[in-house]
Each structure stands twice: as C-alpha cells, then as structure tokens.
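>>> Fold the following for me, if possible:
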Amino acid sequence: MSAAHFYPIGIPGVPWGDAERTAWRERQVVSRRYQDDVVTRVEALADRFEVVRYGQLTYGDDVYPLLALKSRSWDPARPVALVTGGVHGYETSGVLGALRFAEEHAEAFSDRVNVIVVPCVSPWAYERVCRWNYHAVDPNRNFGASREAAESSALIELLAPYAGRFLLHIDLHETTDTDVTEFRLAKASRDGQPLAPESVPDGFYLVGDSETTRLDFQEAIIRAVEQVTHIAPPDADGRIIGAPLSARGVIEFPVRNSGLCACVTRAPFTTTTEVYPDSPRTNPEECVEAQVTAVRAALDFALAHRS
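Down below sits the predicted model:
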C-alpha cells in the first residue's frame, strides 16, 4: 500500500479483491446488539402486530433473523404503507424512529391503511455501526437491477405479494460525520477511484424520487419536521450532496437508477429522510423524533391525497 493512500486498505487505483474485503471486515467491531435493541422490541409488539420473519442472514458465526411488523387489522381493500429503517445499519435514528413509530403511532392509522414496518434491514451493519454488509456491499444500491446484497433481496421478496398496492414508502436514513471520515474514503478505495471531497449537510433533508413522487408531498414533510429539528441549507453552490434543490430541504432524482431502497415499491408517495445527529444544533433524541414526525406527516398527506 502506498504511504500516501487515503485509506489503510487497498492500493490506489485498484479495486478491492477478496483479500481487501476480508481485511475491511476484520476492522469492523461489534459495539451493540441487534437482538437486544431491535428483536426484543419487535417481539414485544406481537400482541399488537403480526411479527413476520421474512428471512435470515448467516454471516460467519452470526445469525440474524430479518423481522417486519405488519398490521394485525390487515384489510385487503386498503392500500399499503411501508416504513423502512436501517438499510444502512449505522444510521441509528432510522432504526429507532421506525421502532418508535410502530410502538406509539402506527395503530392510529390502522383503520385507513395497512402498515408494514421493517425497522432494521441490515442487522450485521447495525451491530458494527457501519454502512455496508458483511461483503462490503451497500444494500442501498441493490434495489434496482443489481442484486448483490442479501438484505435487499430479502426485503424485495417480502414486499412482492403487495406489488401495485403501495400508497406510501418512507425510508429513514441519517448522515453522520463518518460519511466523510470513513465511508467516502473506504468506498473510493474499494472501487479504485480517487477521493472526491464532499461535505455533510447540516440538518434534515429529503431525497424524493423524481419519477414517482410529488413535490407538495415532500414540502408537507419538511413543514412538519422543521417544528422538531432544523432543515439543512444548501451549500455555496445551492446544492445538497451535489443535487440542486427542488424546494427547501428537498432534492429529487430518479432513485431507481441508483438502486435505492425508496424505489422498491413504486408507490405514488415515496421519500428518503436524512438527519444529521452530529450537528451541534441537534441531538440523537431529536433526530429520532424528527424521523417519527416525518413518517406521520407522510402518512397524513398520502391518505389525504390518495386518488
């Protein structure tokens, strides 16, 4: 490895092979437990929801059940709303926000919509507070033509029976300082690419799917969330993560081209949330509440404007 390389694994300009992916995996340290933080809370809701085990991941000696919560009062005549979290396991408020929504708010919508909550799509990464899965693959790039991530494929299979019935999908994410200090470096090294500078937006914003969603839907969520936490301003070029703003705190692009989770249902109302818990202007609890507020606002709008 060159002494000038920006990441401790790999050779500049050369994509990783199996040895580098193994070396990366060996750097990941378990710092929390999916069983304690997620499985226990999901199972505690078994009297109020149907707990669906939609798959299992076996990575080395670790085995992870993949769990979803489904409305007990399921009515085939109603549309379906999907809430996902933990597609990137390190994005904690997405996992905790999905769980809190299920625990405290989902039943209030059960007479109008069938709800599916998948709080932690990527449990191996959740435990290690990292973005990728065991194979150094990003699940949130594998909901389109690519099918490299077992986490993504399992979710696609879970949702397949409800194709054409989805009203809403909101995918809960967050951005942390490690996006710049770790992930961007690791990704560039893994792909044999030069390191491109990137900054972290300071605040909450949304990524809409320009092919399927309405801007007024995104704006309604922003109005609700700004009562809880601050909205990310654009950078000096008027952009957020390189994309032009469609509205305050909103960027849009065809997410299916990137294989993002938000494209998986083709619902008429879809969005991806992003909060920034490392901002000095917020805290982790506020970020969880912002996620819950976003889900509730999304459901309220979608139900009020369903065709």
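>>> switch to C-alpha atoms for all contacts and neighbour counts from now on
Will do.
>>> any residues touching the helix or strand encompassing Val117, and which ones?
Element membership of Val117 [criterion: DSSP states H and E] is strand 114-118. For strand 114-118, contacts defined as C-alpha atoms under 8 Å, 6 or more residues apart in numbering pick out 67-71, 73-75, 78-85, 98-99, 102, 106, 109.
>>> any idea how far Arg56 lies from Val129?
Slight slip there: residue 56 is Gln, not Arg. Computed as C-alpha to C-alpha, to the nearest Å, the Gln56 to Val129 distance reads 19 Å.
>>> To check against the first, give me the structure of this:
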Amino acid sequence: MTLSRFYPLGTPGQPWGPAEVQQWRARQVRQRSYADDVLAAIEQLRAQWDVECYGEVVYADAAQVEERFPLMALRSRSWSSALPTVLVTGGVHGYETSGVHGALRFAADHAAAFAGRVNLLVAPCVSPWAYERIQRWNFDALDPNRSFRADSPAPESAALMRLVAPLLGQFAAHIDLHETTDTDESEYRPAVAARDGKAFEPCVIPDGFYLVDDTANPQPAFQQAILRAVEQVTHIAPADAEGSLIGTPLEAPGVIAYDVKGWGLCTGITGARYTSITEVYPDSPRANPEQCIAAQVTAVNAALRFVLAVV
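Model prediction:
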C-alpha cells in the first residue's frame, strides 16, 4: 500500500473509532429516494402480492435527525406448505442498483408465471439507507452482507433473518442479486482496509456477469443453469491472468465460491439446498442499466425453472 492510495479518513494502520465512522457518515450524500423508487413500486404490486412490513430501520445523525425506513417484503398470494419456497433478495448492498430493480421487475412482470407452483418471498431492498446514498455499508459503516449471523450488529441483516426464521426448513432456493462495480476498487475496498487498519491490496474488477456458489454446499448444475440463461442477455466474466475472479479461483467458468455462512453472507440464512449470488458488472462498456436489470430477472427466472425441474 502507498500512502497516496490510502483512504482519506483515519490513520494508516489504525482501525477506525467512533470519530472516524462519524466522519465517514458525514461524507455520505442522499442521492435518490427509497420511497419514490422502491416503496411506490411495491404499492403498485399490492393487487398481485401479499405485502408485509417486516421491520423498520431507524437512524439518527449527529444532530439527532431521525430517518425511518420500513423494510418491505412480498409474499405469494397462493402460499402453500405443499410447494417449494424460494427467497429472492436485492439491495443487500444498497448501491447495487440492478439487484433492487431486478427484484422489483421480477415481482411485477414475471412472478405470475410461477403462481401455484412455488412459494415466493421477495425482499427487494434490504438496505434502504445505503440505497439512498449509493453506498455499500449501512449507517454504522458496517457491511450488511458480512453481518448475517446471530446477534447481528446490522439491523438490516437482523430484520431479514427474523423474517426468514419461521420458514426455515421450507426453502428450496435463495438467489441474492448483487453487482460488482468499479467503485468496489476505487471506494469500498480502500475504505474497508482503512476502517480495519489494514493495507489495501489492489484487485481486478471482472468485466461481466458471474455467480458465487457456497463452498460448503456447491451446486454446479444450478449455477450453470443460471449462467446459460444469462449469457443470452449479457456477457459472462472471463477469468483474470491468475485464473480467478475478484481474487478467488474459479470453480467453473463464471463461477466462484465463498464460505457463505462463515462470512456472514445473505445466502447462508435459509438453509436452502440451492443458493446463488449474482454479480452483474454495470460499468462495462458492453452493458447498460436496462441490460443489467434484465440479467438479474433472467437469473431469477432460470433459478426458479431449475428448482421446479428438480424438486
């Protein structure tokens, strides 16, 4: 690490304390509206779905000005214990725009095709404060997608776990919609290194779509079914010179794997046999916002078709 690449908060080699977190928070600017973009879209879906508020995130800034964000989920109207259950999540990282809008578009335009065949639970925007700031972390500079564990310090993660808890043992699949952006390398990864008092290690952002499987429960056929569908919409990320993606060796073309429970990732919360994390690359010159949303929708549809074929 060179000092010129060090994140402009804190002291190199020293983890942040409350003062640095407050300084980081003061840098975050509200850039879009969760109410307008997400809550309004959910209201339009009440005729098709059972809509549930599964919690509320409340944050207060240094001036004690509160922000309140209702956390919303959509449930199939035709819910039946005889059917497989699938969880679709978006916006665990609020800045990953196509995940949020892909989940909403799937709910609006595609879910009806699966009515009476599968129970669907959709949480389209898990981290609304971060959605508004186009930020990965929550208000407390915590990554919700490293916080899905008992006694979670991230209220967004804890609320989703409470929503899912009564249904444990019923899930056949969970697909979590994400993006890998250029800002992961220019902003987030330098920020997390600075926050934790560690050296920043540069990485190459993959140009294209890829998936993250679970090292403890690999499901290669499931991942390949999703990739085959998505490659009709957008390009699949090639491996880098080391045969890796984002610093992780390939399991197969377009697929890497993480210890999802050990890392506190969202796809570890259901106990489902089939899980996948999508990673869209919105900054590619070969992609556009509409294509990114379409890739997410295609991934969900492919996952559901696979589940219905094998369960």
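>>> TM-score for this pair?
TM-score for the superposed chains, counting by TM-score structural alignment, normalised by the length of structure 1: 0.97, backed by 305 aligned residues with a C-alpha RMSD of 1.2 Å.
>>> still on that earlier bit, comparing Gln56 and Val129 of structure 1, which residue is more hemmed in?
Using other C-alpha atoms under 10 Å, the more surrounded residue of Gln56 of structure 1 and Val129 is Val129, with 19 against 14.
>>> In structure 2, what sits opposite the more buried one in the alignment?
Matched to structure 2 by TM-score structural alignment, Val129 of structure 1 sits across from Ile134.
>>> same thing with Leu99 of structure 1?
Leu99 of structure 1 maps onto Leu104 in structure 2, by TM-score structural alignment.
>>> Can you tell me the closest non-neighbouring residue to that match?
Spatial nearest neighbour of Leu104 of structure 2, excluding adjacent residues (C-alpha to C-alpha, 6 or more residues apart in numbering): Pro124 at 6.1 Å.
>>> how about the one you found, what does it touch?
Val38, Met72, Ala73, Val88, Thr89, Gly90, Gly91, Gly99, Val100, His101, Ala103, Leu104.
>>> Take those and keep only those in helices.
Among the contacts of Pro124 of structure 2, DSSP state H puts Gly99, Val100, His101, Ala103, Leu104 in helices.
>>> Now rank these by neighbours and give me the top one.
That'd be Gly99 among these, by other C-alpha under 10 Å, with 31 neighbours.
>>> Could you check which residue of structure 1 pairs with Ala115 of structure 2?
Checking TM-score structural alignment: Ala115 of structure 2 goes with Ser110.
>>> likewise Gly197 of structure 2?
Gly197 of structure 2 maps onto Gly192 in structure 1, by TM-score structural alignment.
>>> Give me the distance between its match and Ala267 of structure 1.
From Gly192 of structure 1 to Ala267 of structure 1 the distance is 36 Å (C-alpha to C-alpha).
>>> try Ala196 of structure 1
Taken as C-alpha to C-alpha, the span from Ala196 of structure 1 to Ala267 of structure 1 is 33 Å.
>>> Could you pull out the helices in structure 1 for me?
Using DSSP H, helices in structure 1 cover 18-26, 34, 40-43, 92-104, 123-128, 150-159, 178, 184-191, 215-225, 284-304.
>>> Those helices: which one's closest to Cys261 of structure 1?
helix 150-159 (7.9 Å; C-alpha to C-alpha).
>>> what helices or strands is the closest one leaning on?
strand 49-59 (3 or more C-alpha pairs under 8 Å, 6 or more residues apart in numbering; DSSP states H and E).
>>> circling back: can you convert the helices of structure 1 into CSV and add a column each for distance to Ser258 of structure 1?
Below are the helices of structure 1 laid out as CSV (distance: least, C-alpha to C-alpha, whole Å):
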stretch, distance to Ser258 of structure 1
helix 18-26, 22
helix 34, 28
helix 40-43, 30
helix 92-104, 20
helix 123-128, 20
helix 150-159, 13
helix 178, 21
helix 184-191, 15
helix 215-225, 20
helix 284-304, 23
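>>> do you know which of the ones you listed lies nearest Ala4 of structure 1?
The nearest among the helices of structure 1, by C-alpha to C-alpha, is helix 184-191 at 12.3 Å.
>>> just checking, what packs against that closest one?
So helix 184-191 of structure 1, by 3+ C-alpha pairs under 8 Å, 6+ apart, packs with no helix or strand.
>>> Mean distance of that helix to its aligned residues in structure 2, please.
With mean C-alpha distance after the TM-score superposition for structure 1, helix 184-191 of structure 1 departs from structure 2 by a mean of 0.6 Å once superposed.
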